[in-house]
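Novice: with the sequence up front, the predicted model follows.
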Amino acid sequence: SSDNQQGLVFIEQYASRVTCYSSQYGHVNGISYTANNLVGPPSRFPAYGDFPETYVPRTYGCWWKESSVIFKGKNEVDQTGEDFIDVQFQKPVYPYCVNVYETYNSGCVRRLWAGDGQGNWKLFHENPVKQSQKQSQIFSPEPHHLLFLTSLIRIEIDGSFADYYPEVDAVLLVGTETYLAPEESVKLSVLGLYAKVVGLGLHRLVPGFNILESMQRLCFTDKLSQDASVCHLSNLPEEILRVILTLLDLRSLCSLACASSLFNKICKDSVLFTAVNLKPYWHCVNLLSLKWLGARSQCLQYLDLSWCGSYGKFSSSDFSWFIKQYGKRLRILRLENCSFLNNEALYSISTSCPYLQELNLRGCRDLESTAFWHLGKLHVMERLILDSTQIELPTLLVSLQSMASLSHLSLGDCQNLSLLGSLDEISRWLNRHRPGIISLDFWRSGHLSNHGMEALVGLEHLRELDIGWCGLPPNGNWISQLANRCRSLEKLFLTAARIVKDADLIAIAQYCPNLKQLDVLGNSYITWEGCSRVLDKCRKLRLLDVSYCCQIEAIHVANWRRTYPNVSIKRIFVNEED
């Protein structure tokens, strides 16, 4: 704790535990790159580099969005970060400042939220999306007091423009047990900024300019309203207006509905709500929101409720009611990190959504394994995303039997599938019953034996395959066989696959001309010759990750970047970065 001249006691505290997170790069039972590394004070800051003691989300950049097999969905003007993590502190305070210690590819913190643990949130700070920086930093927005008692902070991370994985070391919350009056809060902020300006000598740049008076005037003066030009859209035929309104996002539709009785009527047209993305509004979606949407959902086909309903904002019964009433036309349902889901909710989905083609349950870690039995009723399913769930092998195989059109299966980080032989069984089943599958993700979900690899290379229509951090058999020349048989591959992630050799890269270069992304991080055998062959032959390549490949030198990467400027080549090695 620390005092200031106004007599307030500022309490400084680091996170005491992690309550929820969207994804993590590390193993759920491990200690490297996991969410729990945010607990306590910084362990590596102010050092800059790739440190296992930090928190790292699973993805970065644009690469995971560039799938050619996943429906992109509807974008909103208001966008969330790509990931979030909720951290709890021991003592509730009125927040004044939040410091986020970034140690690698900093600048990816998008928003900071204060929560009350009951589903209510207040935005503390919002940061524009920007390119990551090659330095460690303490992300600390301008201090201001928030009239909201909290011991829960959500950090939204957006690595869309990050050059590599962003890493966070710790989170510090500064606040008071009593609320600081608004005028005192502004005064402290202005004085703090003034001290920084004086410290830098900037107050002397313009003679006669009173910077403190100017800052106070800016802080206390209301913004002048500007006259808006009038556009007589109401004169257009309703049919034309409906076409125009289909281009609007949800927030714009709601705003336009308040403009006039005519627009209020048109904006209720269910045709405008065939695709609804509520993920950007996760912090305010509740039962009333679902009821409001229900009145407009007669044509609903796409619904994204990812991140919604946390901490009791709405219940499983509320969701089940909505799905039973309005789910009969749904084709796509995305429910990433939805903690309200349970057996009742999945039963409602399976019985009320007969035309569902995509179901995304990524990150629903609390969903009991028995609930997944209901998936077997979804007979037209094409894209099933179950990363970081408790799905078990018998349940999965029985459910897949009814999905004759399955083309995409994502099972990354499913710990109940890490039992010996599980991935082999899944591969053999797919080979026998779904040989036309085009996208498969096994990331960190166990081991593949020779039998499993034999089945896997028989999936000749594969366009995307991620077997990163999976144990692979040391013999059998399987990667070369995979390249030879699966010649349509566009994405191949072989992260930490120690068995890959130059001969495999040469096979990839020879047989996979459409390859766009290749990850061979952590390989000891490949050399610059094999990588050069891939770069030369795979003309559509856009990403090559050779980090921690001990035989790839910095000079090789520098030469490649000059020769192949359209390829993003990643290399870090023992905190040495190119």
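Specialist: Noted; the coordinates are in hand. Numbering: from 1, shown residues only.
Novice: okay, CA-based contacts and neighbour counts for the rest of this
Specialist: Will do.
Novice: and the next element down the chain from the top strand by length along the chain?
Specialist: The residue-count maximum for a strand in the chain (DSSP state E) belongs to strand 83-104. With elements assigned by DSSP states H and E, the helix or strand that comes after strand 83-104 is strand 109-115.
Novice: tilt between that following strand and strand 83-104?
Specialist: Inter-element angle recorded for strand 109-115 and strand 83-104: 130 degrees (by axes from the mean of the first three to the mean of the last three C-alpha atoms, to 10 degrees).
Novice: before we go on, here's another structure to hold up against the first:
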Amino acid sequence: MSPVFPMLTVLSMFYYMCLRRRARTATRGEMNSRRAIESNTRALPINVEIVQYAKEVLDFSSHYGSENSMSYTMWNLAGIPNVYPSSGDFTQTAVFRTYGTWWDRCPSARLPFKRTPPTFCSQDYVELAFEEPVYPTAVHILETYHPGAVVRILACSANPYSQNPPAEVRWEILWSEAPTKVNGPQARQFTPCIKQINFPTNLIRLEVNSSLLDYYTELDAVVLHGVKERPVLSLKTSMIDMNDIDEDEDEEKYGCGMDTLNKQFSIVTLREWPTNGYFDKLPYELIQLILSHLTVPDLCRLAQTCKLLYQHCCDPLQYIHLSLQPYWARINDTSLEYLQSRCTLIQWLNLSWTGNRGAISVSGFSRFLKVCGSELVRLELSCGHFLNETCLEVITEMCPNLQELNLSSCDKIPPQAFNHIAKVGSLKRLILYRTKVEQTALLSILNFCSELQHLSLGSCVMVSTY
């Protein structure tokens, strides 16, 4: 054998060993770098859940306690629990004004509005502000006595502590359910399964219905769980109920947002059809009767189908009684402007809970009443924080036939503004609960409103008691 071949064999073996060592070194390097990446990944901050109690109570519709006291008032919902997990009647809790059905059966009870959607059953509300805006993952409500009143939980896109208010305020329903009766008055932590939303929030609204309760419900605290970064929706453990998804799809399909609702109110271009089928054979009054069973959004949707139904849906006779309270989160100046031509014969109008955070302006409200106020007999404006003295002056001038006026919890109206109410001599019912009415204005109202039968002055701290 030639001496060259052993040399080549040795060189080949040496080269092979070098390649193996290089391969091992590379493999170890890759493993080390992989371990480094994994360790760095573990070191990165994860999306930690933030747990916070309500910092402040921003707004509410009613409470059992007095404005000058802390007993049974909504302000007790701010901060850490005072009572929970104890059960019983404690003055340190938040208590709404009513319970059961006796409030609706008493002689001073108000008649319900027609066309109220069956899904809207809220009677009272409270809005809570939290320190940090988060994407909610859970809401815990600590109920200490006769639980079961909460029927809806909402989140708001507006940050109450921001110096720059958003151009549009959006409310999203986290959870909603019909009233249910809970067996027993014992304390509980109510944690409904909420759906995920696509914006962070630090403003939570609870809406309650106490009609099935045997006594006042008492709330101690509200805990908001959430994360700073928007969570990715898991396919395995979804936090959204399928019924909620269907409702959301319906909202997108039918357009329940503020802009879409306003478009439904507006005039749309309709296609001309040669005939209207069997509708041409029905009497006008019968079609009107059928349409009277529709809710306001359904009426607006139907108006976009054909000219015949558009004429029926825009007939002012369909808007004799109009309640916009169920749609409080979507009503603004544009909505009122679109409704003006349809409400020229309106007699009952419910704008309770609407218009807050700049949705309805004084000028927009005044324009609407100047067109639609002449036939008004009943006007509900509970919790209308946009109302001021100008609004009351417009009401007394444009609504000469007004018999019922509800201004409960309209705490932005100055004391001197209530003197204008004395100009409405036809008033029979006046609700001034939680307002700043003074004794001078009250005496003037009693003197000139000779037909007044029902007067509510609960929690009017500026009226002296004897």
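Specialist: Cool, the structure landed. All of these numbers come straight from a predicted model, not from anything done at the bench.
Novice: re earlier: the longest strand of structure 1 vs structure 2, average distance?
Specialist: In the superposition with structure 2, the average deviation recorded for strand 83-104 of structure 1 is 1.0 Å (mean C-alpha distance after the TM-score superposition for structure 1).
Novice: which one in structure 1 is aligned with residue 191 of structure 2?
Specialist: Aligned by TM-score structural alignment, residue 191 of structure 2 pairs with residue 140 of structure 1.
Novice: any idea how many residues pack against residue 428 of structure 2?
Specialist: Close neighbours of residue 428 of structure 2, defined as other C-alpha atoms under 10 Å, add up to 18.
Novice: ah, wrong one, I meant residue 443 of structure 2
Specialist: By other C-alpha under 10 Å, 13 other residues sit near residue 443 of structure 2.
Novice: now swap in the one 3 residues further on and tell me
Specialist: Neighbouring residues of residue 446 of structure 2 were enumerated by other C-alpha under 10 Å; the total is 15.
Novice: swap in residue 368 of structure 2?
Specialist: For residue 368 of structure 2, using other C-alpha under 10 Å, the count is 19.
Novice: and residue 284 of structure 1, what does it touch?
Specialist: The neighbours of residue 284 of structure 1, taking C-alpha atoms under 8 Å, 6 or more residues apart in numbering as the test, are 120, 121.
Novice: what does it correspond to in structure 2?
Specialist: Under the alignment (TM-score structural alignment), residue 284 of structure 1 maps onto residue 330.
Novice: and its match, how far is that from residue 411 of structure 2?
Specialist: Per C-alpha to C-alpha, to the nearest Å, residue 330 of structure 2 is found 22 Å from residue 411 of structure 2.
Novice: just tell me what residue 114 of structure 1 corresponds to in structure 2.
Specialist: Taking TM-score structural alignment, residue 114 of structure 1 has residue 155 as its aligned residue in structure 2.
Novice: isn't that match right next to residue 204, touching?
Specialist: Yes: in terms of C-alpha atoms under 8 Å, residue 155 of structure 2 counts as a neighbour of residue 204; the distance is 4.8 Å.
Novice: who's in contact with stretch 228-246 of structure 2?
Specialist: So stretch 228-246 of structure 2 is in contact with 47-50, 133-135, 193-196, 198-200, going by C-alpha under 8 Å, 6+ apart.
Novice: now do 10 Å
Specialist: By C-alpha atoms under 10 Å, 6 or more residues apart in numbering, the residues outside stretch 228-246 of structure 2 that reach it are 46-50, 132-138, 173-176, 193-201, 248-252.
Novice: now, these that are in strands?
Specialist: Among these, the residues falling in strands (DSSP E) are 50, 132-138, 173-176, 201.
Novice: hmm, back to that, for the match of residue 191 of structure 2, which non-adjacent residue is closest in space?
Specialist: Once flanking residues are discounted, residue 140 of structure 1 sits nearest to residue 99: 4.7 Å by C-alpha to C-alpha, 6 or more residues apart in numbering.
Novice: shared neighbours of residue 155 and residue 204 of structure 2, anything?
Specialist: Shared contacts of residue 155 of structure 2 and residue 204 (C-alpha under 10 Å, 6+ apart): 127, 128, 136, 171, 172, 173, 174.
Novice: highest neighbour count among these?
Specialist: residue 136 (28 neighbours).
Novice: show me what that one aligns to in structure 1.
Specialist: So residue 136 of structure 2 corresponds to residue 95, using TM-score structural alignment.
Novice: quick one: contacts for the aligned partner of residue 181 of structure 2 in structure 1?
Specialist: In structure 1, residue 181 of structure 2 lines up with residue 131, judged by TM-score structural alignment. Contacts for residue 131 of structure 1 (C-alpha under 10 Å, 6+ apart) come out as 61, 105, 106, 107, 108, 159, 160, 161, 162, 163.
Novice: where along the stretch 301-450 of structure 1 do the strands fall?
Specialist: Ranges of strands in the stretch 301-450 of structure 1, per DSSP state E, counting those that start in this stretch, are 302-304, 332-334, 358-360, 383-385, 408-410, 439-441.
Novice: okay, these in a markdown table with distance to residue 478 of structure 1 and mean neighbour count next?
Specialist: Shown next, in a markdown table, are the strands of the stretch 301-450 of structure 1 (distance: least, C-alpha to C-alpha, whole Å; neighbours: other C-alpha atoms under 10 Å):
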| stretch | distance to residue 478 of structure 1 | mean neighbour count |
| --- | --- | --- |
| strand 302-304 | 38 | 21 |
| strand 332-334 | 34 | 23 |
| strand 358-360 | 30 | 21 |
| strand 383-385 | 26 | 22 |
| strand 408-410 | 21 | 20 |
| strand 439-441 | 17 | 23 |
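Novice: could you dump those strands to TSV with distance to residue 519 of structure 1?
Specialist: Below are the strands of the stretch 301-450 of structure 1 laid out as TSV (distance: least, C-alpha to C-alpha, whole Å):
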stretch	distance to residue 519 of structure 1
strand 302-304	30
strand 332-334	27
strand 358-360	24
strand 383-385	21
strand 408-410	18
strand 439-441	14
